[in-house]
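> A predicted structure for the sequence below; I have some questions about it.
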Amino acid sequence: MDIRYGANQIDVKTYDTERLREEFLIEKLFEADDVLSTYSHIDRIITMGAMPVSQVINLEKNIDCQKNLGVDYFLERRELGIINIGGPGVVVVDGVEYKLERLNGLYVGKECRDVLLKSEDSENPAKFYMSSTPAHTKFETKLITLDIANKVEMGSIETSNKRVIYQFIHPAVLETCQLSMGCTILDTGCVWNSMPCHTHERRMEVYMYFNLPEDNVVFHFMGEPQQTRNIVIQNEQAVISPSWSIHCGCGTSNYAFIWSMAGENRTFTDMDHVKVSDIR
């Protein structure tokens, strides 16, 4: 498990490209028959990727729950969100199977002991992207398909940001302790996400970019609104965004991204908007 500590906005002003990437970028999420995980001390969110090919993977692979979390099993005091961005897969939670097609999600509640991950086709393996946050109450495990997710259309072709937001783990769909999670898909010819940008002092966020064609990148913008920086992100990489930072991006092609949020509340519209003319 990769451990990241919280960086403050004063120090970040002095970071060069390499230091920014070390602090905020998660470069690799998927490896065959493995679970890759990054623990951020910013609201203690854990970002994970699993790609079962020839094996059934236990969620806790490579995670020392006693050492890393101080518990006996991963979800003893946590909740979990999963979105599959690969081929058809299955998640088995305490013996109950949930089939996840591409862009299907699953919320797994606190106190579930065993989480197993597998693909239905080794030639087209599932890619389970996962976010986990601390939880104080157990809520029901639930499968969320695209038709169940709360759908919001935003932006326009004229501003190059026409997009559809699918809110999977969201108050309009189900109850959780603090985790929110969903997927935003940009239309062909649209490259800007989350613009005009915002911060939300009461929550942090992780963006994971995917569906990015080969040899294309996203320029992810972060930092205080008047002290912006950028991180160049390739397909299936993620970036950690502290509460004080803007989080938006512009790609060399259209793309999709999964957003995960943790913090004081679950109010999706709780944002501190920034005028485009005020960005520096």
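Here it is on my side, so go on.

> CA atoms for contacts and neighbours, from now on please.
Fine.

> Asn211 - nearest residue in space that isn't next to it in sequence?
Closest residue in space to Asn211, ignoring its immediate chain neighbours: Tyr255 at 5.1 Å, by CA to CA, 6 or more residues apart in numbering.

> which residues touch the one you found?
When contacts are counted by CA atoms under 8 Å, 6 or more residues apart in numbering, Tyr255 touches Ile185, Leu186, Val191, Tyr209, Phe210, Asn211, Leu212, Pro213.

> helices along the chain, start to end?
For the chain, helices defined by DSSP state H occupy the ranges 9-12, 17-24.

> in the last one, which residues are buried?
Looking back up the chat, that one is helix 17-24. By neighbour count with 16 or more other CA atoms under 10 Å, helix 17-24 contains the buried residues Leu20, Arg21, Glu23, Phe24.

> which residues does the last one contact?
Think Phe24. Counted by CA under 8 Å, 6+ apart, Phe24 has contacts Val239, Ile240, Ser241.

> how near is the first one to Phe257?
The gap separating Val239 from Phe257 is 11 Å, by CA to CA, to the nearest Å.

> mutual contacts of those two, please.
Listed contacts common to Val239 and Phe257 are Tyr207, Met208; contacts here mean CA under 8 Å, 6+ apart.

> that older thread, any chance of the helices of the chain in a markdown table, plus distance to Lys142?
Formatted as a markdown table, the helices of the chain follow (distance: least, CA to CA, whole Å):
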| stretch | distance to Lys142 |
| --- | --- |
| helix 9-12 | 37 |
| helix 17-24 | 30 |
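
> next up, a second structure to put side by side with the first:
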Amino acid sequence: MEIRYATNPEQTKAYSTDQLRREYLMEGIMVPGEIKMVYSHVDRMITGGAVPVHQPLELEADPQEMGADYFLERREIGIINVGSRGFIIVDGEEYVLETKDCLYIGLGNREVSFRSENAEAPARFYFNSAPAHQSYPTVKIAISEAEPNHLGSISSSNERTIYKYIHPDGVQSCQLVMGMTLLKPNNMWNTMPCHTHNRRSEVYFYFDMPEDGVVFHFMGEPNETRHLVVRNEQAVISPSWSIHSGVGTSNYTFIWAMAGENQIFADMDSVPMEDLR
């Protein structure tokens, strides 16, 4: 498990491109036959990917970093399949996840494992996990059951649909909020005009991108912006003080996950366009 420590905006102002990438960009999340994880000290979020091929993969706690006997001893987790059909087994019960389906697993479940239906076209499970102090039921949310919210316009190059999976009016959790945004063809911008939310942090995972495609992910304080060049199936840590917006070389999809002070989706501080620098 890779560890990332929290940073502050004054530090970030002086970072080089390499330093920005080391602190905030998560590469190599999806590795065939492995589970990869990054533990961020920003709201204690764990971000990872599981790509089972020929054998199932078990989600296990890192005893040194987590101090737990099993992964969900003090945590909850949201998992979205961005690959072909796969299966998640939770304490002996099997859940089938098609592409873009989500599974929430609550505090206290001891055994979680992943497997693919077809090793030639494996499932690709992306997940975010946050600390939890209350247990909620394990629930599967198919993309057809998620709450859609249509936003933007082709004239602004940001026509998109937001699907909410784990949120106060949908699947209940202790503090994790999670969903997915799909940009329509010929649209490239997300979350612009931008915002911050000082009461919680966020992680973005970009996917459904062509091999030669990139997203320029903008971050930093509104008056001190920086950018990261992000490629397919890479993720970005967004601290509470940072904007999180992006523009791609083509349309793309991204998964967002939040944890922190509250779960109110609309709790954000909008940034006027004239204040951006």
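Great, that's in hand. Values in this document were obtained by computation on a predicted structure and should not be read as measured data.

> TM-score of the superposition?
With the length set by TM-score structural alignment, normalised by the length of the second structure, the two chains reach a TM-score of 0.99; 277 aligned residues with a CA RMSD of 0.6 Å.

> picking up where we left off before, please pull up the equivalent of the residue nearest to Asn211 of the first structure in the second structure.
Under the alignment (TM-score structural alignment), Tyr255 of the first structure pairs with Tyr252 of the second structure.

> quick one: its match and Pro210 of the second structure, what's the gap?
Distance, Tyr252 of the second structure to Pro210 of the second structure, by CA to CA: 9 Å.

> same check, this time on Ser135 of the second structure
Between Ser135 of the second structure and Pro210 of the second structure the computed distance is 39 Å (CA to CA).

> neighbour count: those two, which is higher?
Neighbours per residue, other CA atoms under 10 Å: of Ser135 of the second structure and Pro210, the larger number sits with Ser135, 17 against 13.

> name the nearest residue to the equivalent of the more buried one over in the first structure, sequence neighbours excluded.
Aligned by TM-score structural alignment, Ser135 of the second structure pairs with Lys138 of the first structure. In space, and not counting its chain neighbours, Lys138 of the first structure is closest to Lys110: 4.7 Å by CA to CA, 6+ apart.

> burial of that neighbour, as a residue count?
Lys110 of the first structure has 24 nearby residues by other CA under 10 Å.

> again with Asp16 of the first structure
A count of nearby residues for Asp16 of the first structure, using other CA under 10 Å, gives 10.

> show me the residues around the residue nearest to Glu140 of the first structure when sequence neighbours are not counted that make contact.
Excluding its sequence neighbours, the residue lying closest to Glu140 of the first structure (CA to CA, 6+ apart) is Gly109, at 5.8 Å. For Gly109 of the first structure, the contact set (CA under 8 Å, 6+ apart) comprises Leu75, Arg78, Glu79, Leu80, Lys138, Phe139, Glu140, Thr141, Thr176.

> quick one: map Gly109 of the first structure onto the second structure.
By TM-score structural alignment, Gly109 of the first structure lines up with Gly106.

> that match and Asn198 of the second structure: what is the separation?
In terms of CA to CA, Gly106 of the second structure sits 25 Å off from Asn198 of the second structure.

> do Ser155 of the second structure as well
Using CA to CA, Ser155 of the second structure is found at 30 Å from Asn198 of the second structure.

> over to Val42 of the second structure?
12 Å.

> show me which of those two is the more surrounded one.
Legend: neighbour count by other CA under 10 Å for Val42 of the second structure and Asn198, higher for Val42 (20 against 15).

> what's the match for that one in the first structure?
In the first structure, Val42 of the second structure lands on Ile42 (TM-score structural alignment).

> which ones are touching the closest residue to that match other than its chain neighbours?
In space, and not counting its chain neighbours, Ile42 of the first structure is closest to Gly6: 5.4 Å by CA to CA, 6+ apart. Contact analysis of Gly6 of the first structure by CA under 8 Å, 6+ apart lists Ser40, His41, Ile42, Pro242.

> I figured the first one hits Ile46, correct?
The reference is to Ser40 of the first structure. Yes - counting by CA atoms under 8 Å, Ile46 is a contact partner of Ser40 of the first structure at 6.2 Å.

> and those two? which has more neighbours close in?
Remark: of Ser40 of the first structure and Ile46, Ile46 carries more neighbours, 23 against 18, as counted by other CA under 10 Å.

> dump the contacts of Gly109 of the first structure to JSON lines, plus distance to Phe128 of the first structure.
Formatted as JSON lines, the contacts of Gly109 of the first structure follow (distance: CA to CA, whole Å):
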{"residue": "Leu75", "distance to Phe128 of the first structure": "17"}
{"residue": "Arg78", "distance to Phe128 of the first structure": "18"}
{"residue": "Glu79", "distance to Phe128 of the first structure": "15"}
{"residue": "Leu80", "distance to Phe128 of the first structure": "12"}
{"residue": "Lys138", "distance to Phe128 of the first structure": "22"}
{"residue": "Phe139", "distance to Phe128 of the first structure": "21"}
{"residue": "Glu140", "distance to Phe128 of the first structure": "20"}
{"residue": "Thr141", "distance to Phe128 of the first structure": "16"}
{"residue": "Thr176", "distance to Phe128 of the first structure": "20"}
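
> counterpart of Pro239 of the second structure over in the first structure?
In the first structure, Pro239 of the second structure lines up with Pro242, judged by TM-score structural alignment.

> Arg115 of the second structure now?
Using TM-score structural alignment, the equivalent of Arg115 of the second structure in the first structure is Lys118.

> now its match: closest residue in space, sequence neighbours ignored.
Leaving aside its chain neighbours, Lys118 of the first structure sits nearest to Val56 (4.8 Å; criterion: CA to CA, 6+ apart).

> check contacts around that neighbour.
Val56 of the first structure makes contacts with Asp33, Leu116, Leu117, Lys118, Ser119, as judged by CA under 8 Å, 6+ apart.

> what do you get for Leu72 of the second structure?
Ala61, Gly106, Leu107, Gly108, Asn109, Arg110.

> could you measure from the fourth one over to Asp91 of the second structure?
Counting by CA to CA, the gap between Gly108 of the second structure and Asp91 of the second structure amounts to 10 Å.

> do the third one as well
Leu107 of the second structure is 12 Å from Asp91 of the second structure, where distance means CA to CA.

> for the residue nearest to Ser250 of the second structure when sequence neighbours are not counted, what are its contacts?
Nearest residue to Ser250 of the second structure, sequence neighbours excluded (CA to CA, 6+ apart): Met188, at 5.7 Å. The contact partners of Met188 of the second structure, by CA under 8 Å, 6+ apart, come to Ser157, Asn158, Gly246, Val247, Gly248, Thr249, Ser250, Asn251, Tyr252.
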